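# the amino acid sequence is not available; the structure is as follows:
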């Protein structure tokens, strides 16, 4: 063996590890006498003290024993035979991964956050990192001991307070800090809610088409997913009742349906709440990107209509600030929040605390509100540029869905376009070109009844819209 003097592992531990592995592999059988410490040290080019320290470590672990006249030999130990259960190998997950998780791992899904058409990805080049870094330095220059040692499972109290104020200002959602939990983005909240609320086999309504990543947490919890179609008024509640009247949970995006962008009509919201109240079911409202409204008045959240505590409201700062922040929030009744906190404490203790202190200041000092006001104009201009390019390049072939809010829009293929090429073929052609685009049909659980493309524009500057859309249109080919 050779000693690596550049390694962080001390030399005596390197010697011990080498001998230990030879013993466990059977290359040094029980009773084998080892070379003397001086000879071994000379062979390794190290001091005798290093070898003796390695021997001492292996003595204490039971791998070596002393023999008369100062010799050292390998002790008799029970070694793994290697004839037990086969070790997991790539491609054999079905033998050892749970059935629920296997359905998640086997889900075909393609996503490229670096693509200019990545839906929901904000433009981090516009974010005020100078302000953010200053707040990080200030809050962690001399932090409270509780922030370092005893961060609450529900999140830093000042951040819960600031989030409640933020939601009242930005979304018109009036809530108290005791109704707010800080989470690991909205996906972390959905994951824990799924595990807390659902038993294996429970039915869950999901929008069709819908947000694929939300389905992963539900499937991992053992839920039976029931796709409920969406029309121009949002989720068709009557169809959900027909398919699964006793579903335990419904997961919806009522303010800005993903991927179609349609807001849920008031009568549908009332139907959904009435069903949940009647059945004692739960509703999870994912209010992603509702801060970015481009036209029309603000759509009230479903949670603001809830009078029975059946709606659990999810949101995230990651999509409006920068994705790796991984901080979101959950709003629900105090009893649910208390149970959520106890459940969180038993799984991973609390959300990562490093950024929570700075985020509380970022909110309280008004930095996020100023940033949102500026970015609404930026993203509205980008959406307008994309719409103009789509009309010029694909106008006869596609229908553009609702454009009221968010960082993406969906274009539906007209029949002539669908006859010529599938959305999955367009997506396949876009791989590796720097213009990857998600196909709408990927968002269906069942057989897609519509095809189209999900076009993000958060990272697409207005002047870049036509060149990028032109390159995408070139992959599709001219109409025949």
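In hand now; what should we look at? Being a predicted model, the structure only gives us computed values, none of them experimental. Residues are numbered from 1 along each chain as shown.
# from here on, contacts and neighbour counts on C-alpha atoms
Noted.
# list the contacts for residue 430?
436-437, 472, 475 (C-alpha atoms under 8 Å, 6 or more residues apart in numbering).
# again, 10 Å this time
Residue 430 sits next to 115, 424, 436-438, 471-472, 475-476 when contact means C-alpha atoms under 10 Å, 6 or more residues apart in numbering.
# only whichever of those residues are buried, select them in PyMOL.
Buried residues among these (16 or more other C-alpha atoms under 10 Å), as a PyMOL selection:
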select buried, resi 115+424+436+437+438+472+475+476
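# just the contacts of residue 430 now: which is nearest residue 459?
For those, the residue nearest residue 459 by C-alpha to C-alpha is residue 115; the value is 8.3 Å.
# that closest one in helix, strand or coil?
Secondary structure state of residue 115, per DSSP: H, G, I helix; E, B strand; the rest coil, is coil.
# and here's the other structure:
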């Protein structure tokens, strides 16, 4: 008797939990990966189209597309024009060399990851494996279509012809000296930060700056303050080095210093985003800034100021940085070009007190020697020839208009069903409903409409207790903003 072939996989049995903290595309991705590994989804079996699966599961099409793209990148799926997406005939585990695939005996092998890797692995889901086109209202995304690529191309072409031959061998680990001078001059004029070029450490974005800070300023067991809710990747970088995080609440004036002193009076450092708090988008008041600086001096603690979008204040002139009014040398300042120019640049910088320069430059050398010389030299010309300042002025005007369009669209589409703060700075808005049930409805409607967002809860140490959705507007024009808000509202009120 011929054995009947097993029944095809039933995709409508996949479970999507909209109340879980894990993003929907990660849930779908992990379930499909497990089904392939277990053999329930067989090699060569065809998957539904993104449109078909999103209809079956009642989720957004871009959620399905993101899961498919990740599994394609990992080798679990393959796609051909005209034949759709299928399970790969040869899975990644099958193509691995046998010497790697063979499991070592736990009694004899000492190979393996260090204990710290267990801490790092907790944050694996935060690291994106694929880059997708942003949809309204993805946060953290500038208007890359407005970047003057023609000017950058011209500068890059000129630089590749004129870059001194010696720089092909490398540069100072702290950064290309002319770029450090250009950054110091810009900070003095625009952000009020008086510093020398020698105090500038060029990094591969803010995240590498946080990694250097964790390595050099925090020993295992040291405590640190971080705003609650706050920028979780800073928490990740510090706790991965064995430090102990203390979430400190934020109010309308910024981090609550008095609450921090009650929770942990003498941490090694405090990480803050005073110009535009992430994610609450409040600006730290001057009295609160002075209180924080005084506390740092009395407690012998460092303040880490992340000024990620301090240039984008729309109602008035950008405020001076915290480092500009620091009389004690307690502030280490972080800046980035990834948010103000384009994320793929991966160039940022630290401003460190002079006694720390040697240690930070040496640690930068140990990490990866230095950032690419060519990009540093091109950016130097972009700044020194005035293109950077002109681009910032243009973007400040554009983002102000897009922020106003966002406020109008949300108010017009949702009325009193949605609450949001009309902040005067930053590139995002935090929105929420009146109660937890309505908040869940907002999230479901956004998923169904294909609206991208981050949950405030993702950046909170108290999971499930901090309502709100973070909505970015910088990358989208007024029409895209209005249409996305209306599509979202249509599903919310349906």
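Received it, and whenever you're ready, just let me know what you need. Fair warning: this is a prediction, and the values are worked out from it, not measured in the lab.
# inside strands: which ones of the contacts of residue 430 of the first structure?
Residues from those lying in strands, with DSSP state E as the criterion: residue 438.
# let me have the contacts of residue 430 of the first structure in JSON lines, adding distance to residue 74 of the first structure as columns.
Conversion of the contacts of residue 430 of the first structure to JSON lines gives the following (distance: C-alpha to C-alpha, whole Å):
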{"residue": "115", "distance to residue 74 of the first structure": "58"}
{"residue": "424", "distance to residue 74 of the first structure": "62"}
{"residue": "436", "distance to residue 74 of the first structure": "59"}
{"residue": "437", "distance to residue 74 of the first structure": "61"}
{"residue": "438", "distance to residue 74 of the first structure": "60"}
{"residue": "471", "distance to residue 74 of the first structure": "68"}
{"residue": "472", "distance to residue 74 of the first structure": "67"}
{"residue": "475", "distance to residue 74 of the first structure": "67"}
{"residue": "476", "distance to residue 74 of the first structure": "69"}
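# hmm, residue 304 of the second structure is touching residue 238, no?
No - taking C-alpha atoms under 10 Å as the definition, residue 304 of the second structure is not a contact partner of residue 238, at 11.9 Å.
# what's the overlap in contacts for these two?
Common contact partners of residue 304 of the second structure and residue 238 (C-alpha under 10 Å, 6+ apart): 210, 213.
# the strands in the second structure, which residues?
77-80, 84-87, 200-203, 223-228, 244-251, 254-255, 269-272, 302-306, 331-336, 348-351, 419-420, 428-432, 454-455, 469-472.
# CSV for those, including distance to residue 56 of the second structure?
Listed next are those as CSV, based on distance: least, C-alpha to C-alpha, whole Å:
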stretch, distance to residue 56 of the second structure
strand 77-80, 20
strand 84-87, 17
strand 200-203, 45
strand 223-228, 38
strand 244-251, 40
strand 254-255, 44
strand 269-272, 43
strand 302-306, 43
strand 331-336, 42
strand 348-351, 44
strand 419-420, 32
strand 428-432, 28
strand 454-455, 24
strand 469-472, 25
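# would you confirm that residue 237 of the second structure contacts residue 206?
No - counting by C-alpha under 10 Å, residue 237 of the second structure stays clear of residue 206, with 11.1 Å between them.
# what sits in contact with each of these two?
residue 212.
# between the contacts of residue 430 of the first structure, which sits nearest residue 375 of the first structure?
Relative to residue 375 of the first structure, and with distances defined as C-alpha to C-alpha, the nearest of the contacts of residue 430 of the first structure is residue 115, at 19.7 Å.
# mind checking what that closest one lines up with in the second structure?
Using TM-score structural alignment, the equivalent of residue 115 of the first structure in the second structure is residue 135.
# try residue 304 of the first structure
By TM-score structural alignment, residue 304 of the first structure lines up with residue 324.
# contacts only, for the residue lying closest to its match once chain neighbours are set aside.
Closest residue in space to residue 324 of the second structure, ignoring its immediate chain neighbours: residue 193 at 4.4 Å, by C-alpha to C-alpha, 6 or more residues apart in numbering. Neighbouring residues of residue 193 of the second structure by C-alpha under 10 Å, 6+ apart: 184-187, 320-326, 333, 351.
# mind doing that once more with 7 Å?
Contacts for residue 193 of the second structure were tallied using C-alpha atoms under 7 Å, 6 or more residues apart in numbering; they are 187, 321, 323-324.
# the stretch 301-450 of the first structure: helices as residue ranges?
With DSSP state H, counting those that start in this stretch, the ranges of helices along the stretch 301-450 of the first structure come out as 334-347, 356-364, 367-394, 415-420, 423-430.
# residue 381 of the first structure touches residue 462, doesn't it?
Yes - applying C-alpha atoms under 7 Å as the test, residue 381 of the first structure and residue 462 come out as touching, 6.4 Å apart.
# tell me which residue is most central in the first structure.
Ranked by distance to the mean C-alpha position of the first structure (C-alpha atoms, centre = their mean), the top residue is residue 187 at 4.9 Å.
# do you know how far the equivalent of that one over in the second structure is from residue 247 of the second structure?
Following TM-score structural alignment, the counterpart assigned to residue 187 of the first structure within the second structure is residue 207. From residue 207 of the second structure across to residue 247 of the second structure, the span is 19 Å (C-alpha to C-alpha, to the nearest Å).
# then residue 231 of the second structure?
11 Å.
# whereabouts in the second structure does stretch 249-264 of the first structure align?
Under TM-score structural alignment, stretch 249-264 of the first structure corresponds to residues 269-284 of the second structure.
# what comes into contact with that stretch?
Under C-alpha under 7 Å, 6+ apart, the answer for stretch 269-284 of the second structure is 224-227, 229-231, 252-254, 301-307, 309-310, 423, 425-426, 430, 456.
# what's the answer for stretch 290-307 of the first structure, then?
170, 173, 255-256, 269, 311, 313, 376, 380, 404-406.
# just flag the most distant two among those residues.
311 and 380 (30.1 Å).
# out of these two, which sits in the busier spot?
Just comparing residue 311 of the first structure and residue 380: by other C-alpha atoms under 10 Å the higher neighbour count belongs to residue 311, 26 against 23.
# my guess is that one contacts residue 287, does it?
No - with contact defined as C-alpha under 7 Å, residue 311 of the first structure does not reach residue 287; the gap is 11.9 Å.
# fine by me, we can end here.
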